[in-house]
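Visitor: predicted model follows, preceded by the sequence.
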Amino acid sequence: MINNDIEIAVQKVPEDQLKTKPDQNNLGFGNFFTDHMFSMHWNRQQGWHEAKIHPFQQLQLDPAAMVLHYGQAIFEGLKAYRTKDNRILLFRPQDNFARMNKSAIRMCMPRFPAERVLQALRALIYLDKEWVPHAKGATLYIRPTMIATEPMLGLRAAEEYQFFIINCPVGAYYSEGFNPTKIYIEDEYIRAVPGGVGDAKTAGNYAASLKAQIGAQKKGYTQVLWLDAKQRKYIEEVGTSNIFFVIDNVLITPPLKGSILPGITRDSVLQLAEDWGMQVEERRISIDEIVKACEDGSLQESFGTGTAAVIAPVGEFCYREKEFTINGGNTGPVAQKLYNELQAIQFGEQEDNHGWVVPVS
């Protein structure tokens, strides 16, 4: 049973102690953090308690905190958008919290009261509303996180947790902006296996991807595209995004079979493509099929989807040290249209026909 009636206290930063806002045209990604954060605690006796919005501060953890030893850590990523008429909107926050609770179940962590936490998030962003950027294309990135805090050495699920939300104003995720990226197809290391935790947004998945990502970046590539764990043959996802291909005017993406994160932006793209009447396939697609399609010209474009980058066109990929160019290295029309429409909905410039947008106030 999840208690949606928890009280939420508010402790404001004194006016003379507020941080200086960064240059909105030079934000980067994940470099600056707002004045306030939200946190709450859980234990078996009290459930969720001590819920409060308070000044941004360091966490206090016992060296034996179980997250440090056994990896119980999950998180989400979503954004707040400032409209031209100065409203602030969230995009599909209920879906992010629903996915986070699924991650919690997989990682043997307590589910949280999503409805109440969404109310807290809206209050938190309203309190720090001046941190939501006015600059074109910039947003406020939101990072809900849950970690195991019980001080105990011994392999079992913890009995104490902390949930917190921190926010940071951000610009483009990739230095390329919306220009096509270069990706390296990894066939040595793997990200996730069927029956594992690939479909949970848990910290260990990202730690496991770092070695391959660093290797790809040293070779001049932005991201890694992962193949399946069994045959090293079928496309899975990019390190921070789901992946799409347009082959002979058909939009294709790998299916969700337990080793791929069910992306919120991925789902939004599938819905928009359906709205347009575009043929869509969620199916297994091999790297051999992609190489062949690239060689015979039927691969028209490719792009990644995710909250941070929204739509990330792919202009080139490398497989087994051979480079393949997609659409002349240019952004394709499907990626461009999806990006434009998603951004228009998120920034309140286009009608939201799916109930995706949630106003902060």
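Guide: All right, it came through fine.
Visitor: every contact and neighbour count from this point should use C-alpha atoms.
Guide: Will do.
Visitor: now do the end-to-end distance for stretch 17-29.
Guide: As for stretch 17-29, its first-to-last residue distance stands at 24 Å under the measure CA to CA, to the nearest Å.
Visitor: buried residues in that stretch?
Guide: Judged by neighbour count (16 or more other CA atoms under 10 Å), stretch 17-29 contains these buried residues: 24, 27-29.
Visitor: and the contacts of stretch 13-32?
Guide: Here stretch 13-32 makes contact (CA atoms under 8 Å, 6 or more residues apart in numbering) with 34-36, 54-55, 131, 133-135, 138, 168-173.
Visitor: please state the offset of that stretch from the chain centre?
Guide: Here stretch 13-32 shows a centroid-to-chain-centroid distance of 22 Å under the convention CA atoms, centre = their mean, to the nearest Å.
Visitor: mind checking what secondary structure Tyr126 has?
Guide: In the three-state summary, Tyr126 is assigned as helix, counting by DSSP: H, G, I helix; E, B strand; the rest coil.
Visitor: could you tell me how many residues sit around it?
Guide: Here the number of neighbours of Tyr126 (other CA atoms under 10 Å) works out to 15.
Visitor: equivalent analysis for Gly171, please.
Guide: Using other CA under 10 Å, Gly171 has 24 neighbouring residues.
Visitor: who's the closest spatial neighbour of it, skipping the chain neighbours?
Guide: If the residues on either side of it in the chain are set aside, Gly171 comes closest to Ala138, at 4.7 Å by CA to CA, 6 or more residues apart in numbering.
Visitor: next: Gly315.
Guide: Leaving out its chain neighbours, Gly315 is closest to Gly329 (CA to CA, 6+ apart), at 4.0 Å.
Visitor: put this beside the first:
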Amino acid sequence: MTAQLEFTHRPAQSPTPVARRQEILADAVFGRHFTDHMVTATWTPDRGWYDGAVVPYGPLNLDPAAAVLHFGQEILEGLKAYRHADGSIWMFRPDANAARFARSARRLALPELAVEDFVAALDRLVRIDRDWVPSGEGRSLYLRPFMFASEGYLQVRAARHVTFGVIASPAASYFGGQAARPVTLWLSEEYTRAAAGGTGAAKCGGNYAASLIAQREAIENGCDQVAFLDSVEGRWVEESGSMNLFVVYDDGRIVTPELTGTILEGITRDSILTLASEWGYAVEERRLDVNEWRTGLASGQIPEVFACGTAAVVTPIGMLRWRGGQLRVGHGDAGPVTARIRRHLLDLQEGRTPDTRGWLHRVC
């Protein structure tokens, strides 16, 4: 695909006062506050992508019959902009997010957006709202690109009017408090996240909606997040509600569930596989039996488990709990492998470690 969009700019007439913005940045809570502007663009079959613009953040004008409300035809992405010590602003692997966005669009019968247009939209918004990018370890501007069927109709078919947007939110730790706080996982044995042939590999809202009842069950059982098993045998570990999973063995192996079409192809997951392989760890992408997981925790053969994603970065798992039992992971805190990976990723993203792989994209 070739780039199609140019972005006009309509400045916010009443931007957030500087003092209020500084208050928000000083106490950033993930996904609660948003910058002064957002990106919008439109697609139709005859015109392709057009009307790219950076406009004041505000409500969207949506027909009650918009297909997204009735058939859920939409996708999303998530990535971050980081302020380095010299004041420059960088994004981490936006081209990989753009490629996944295109794959998700194909699966949901939505139009693809060129990588160049995707990255340009992010660049434009971050440059205009650059004062919203916080500084400090573990702090960033979270970027949420999204696309949805905005055509008003009630026939079951792919939309012929589609809206693309990007919003941005200053963020600290996803789970709040200390960024590396170990979390407790609830093993869902009743609900599944995705099925073969479904949308598990696409980043779309329906996958998250399907996980919410299991997430509620996790919270009711004193857990932070949920871990899902496969939908056929209820045996193979897949991912959590919002993160990919890794287990670390005492012999140095690092195992993550293989991509089977039901697991999201995480950008952070892929980055960790690259780093761990370069560092000499024996990395395995394979099916992981839940009983192997539990047995390994009980025997100490699996001393570390961690989850990863753009929002949570790398999060240690301190406990696995299910109906009728629970097992602590190692000493219940971040083990050395988890800590090393997390530290390197943060140092790389925030500019304290040289980028030797071309993963960082300078915005301004």
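Guide: In hand now; what should we look at? As the structure is a prediction and not an experimental result, all values here were calculated from the model.
Visitor: just give the TM-score of the two.
Guide: Aligned and superposed, the two chains score 0.97 in TM-score terms (TM-score structural alignment, normalised by the length of structure 1); 359 aligned residues with a CA RMSD of 1.1 Å.
Visitor: I'd assumed Cys223 was in contact with Gly318 of structure 2.
Guide: No. Look at Gly318 of structure 2 against Cys223 with CA atoms under 8 Å: they stay out of range, at 10.5 Å.
Visitor: coming back round to it: from the buried residues of stretch 17-29 of structure 1, pick the one nearest Glu76 of structure 1.
Guide: Distances from Glu76 of structure 1 to these, taken as CA to CA, are shortest for Phe29 (15.4 Å).
Visitor: where does the closest one land in three-state SS?
Guide: coil.
Visitor: Gly318 and Cys223 of structure 2: who's more crowded?
Guide: When neighbours are counted by other CA under 10 Å, Gly318 of structure 2 and Cys223 differ, and Gly318 comes out ahead with 23 against 20.
Visitor: map that one onto structure 1.
Guide: For Gly318 of structure 2, the aligned position in structure 1 is Gly315, judged by TM-score structural alignment.
Visitor: same deal with Thr184 of structure 2?
Guide: With the correspondence set by TM-score structural alignment, Thr184 of structure 2 lines up against Lys182 in structure 1.
Visitor: beyond the host helix or strand of Thr315 of structure 2, next helix or strand please.
Guide: Of the helices and strands defined by DSSP states H and E, Thr315 of structure 2 is found in strand 313-322. Using DSSP H and E, the helix or strand that directly follows strand 313-322 of structure 2 along the chain is strand 325-328.
Visitor: burial of Gln271 of structure 1, as a residue count?
Guide: By the other CA under 10 Å criterion, the neighbourhood of Gln271 of structure 1 contains 14 residues.
Visitor: quick one: map it onto structure 2.
Guide: Using TM-score structural alignment, the partner of Gln271 of structure 1 in structure 2 is Thr274.
Visitor: hang on, the earlier thing: gap between the match of Gly318 of structure 2 and Thr222 of structure 1?
Guide: 11 Å.
Visitor: name the residues contacting each of the two.
Guide: Taking CA under 8 Å, 6+ apart as the contact criterion, the common neighbours of Gly315 of structure 1 and Thr222 are 181-182.
Visitor: all the strands of the stretch 1-150 of structure 2, residue numbers only.
Guide: Secondary structure of the stretch 1-150 of structure 2 (DSSP state E, counting those that start in this stretch): strands at 8-9, 37-44, 48-56, 74-76, 79-83, 89-92, 140-149.
Visitor: gap between the counterpart of Val290 of structure 2 in structure 1 and Gly297 of structure 1?
Guide: Counting by TM-score structural alignment, Val290 of structure 2 corresponds to Ile287 in structure 1. Distance, Ile287 of structure 1 to Gly297 of structure 1, by CA to CA: 15 Å.
Visitor: who's more crowded, the two?
Guide: A side-by-side neighbour count of Ile287 of structure 1 and Gly297, using other CA under 10 Å, places Ile287 first with 17 against 14.
Visitor: who's in contact with the more buried one?
Guide: Ile287 of structure 1 sits next to 233-235 when contact means CA under 8 Å, 6+ apart.
Visitor: by neighbour count, which of these wins?
Guide: Ranked by neighbours (other CA under 10 Å), the contacts of Ile287 of structure 1 are led by Ile235, which has 24 neighbours.
Visitor: which strand or helix spans that residue?
Guide: Taking DSSP H and E as the criterion, Ile235 of structure 1 maps to strand 235-238.
Visitor: residue ranges of the strands in the stretch 151-300 of structure 2, please?
Guide: Counting by DSSP E, counting those that start in this stretch, the strands of the stretch 151-300 of structure 2 are 162-171, 183-187, 225-229, 237-240, 244-248, 253-257, 282-286.
Visitor: which one of these lies closest to Pro11 of structure 2?
Guide: Distances from Pro11 of structure 2 to each of the strands of the stretch 151-300 of structure 2 were compared using CA to CA; the shortest belongs to strand 162-171, at 14.8 Å.
Visitor: and that closest one, how far out from the chain middle?
Guide: From the chain centre to the centre of strand 162-171 of structure 2 is a distance of 13 Å (CA atoms, centre = their mean).
Visitor: check stretch 195-202 of structure 1 too.
Guide: Taking mean C-alpha positions (CA atoms, centre = their mean), stretch 195-202 of structure 1 and its chain are 14 Å apart.
Visitor: burial of the counterpart of Ala194 of structure 2 in structure 1, as a residue count?
Guide: When structure 1 is aligned by TM-score structural alignment, the residue opposite Ala194 of structure 2 is Ala192. The number of residues packed near Ala192 of structure 1 is 21, by other CA under 10 Å.
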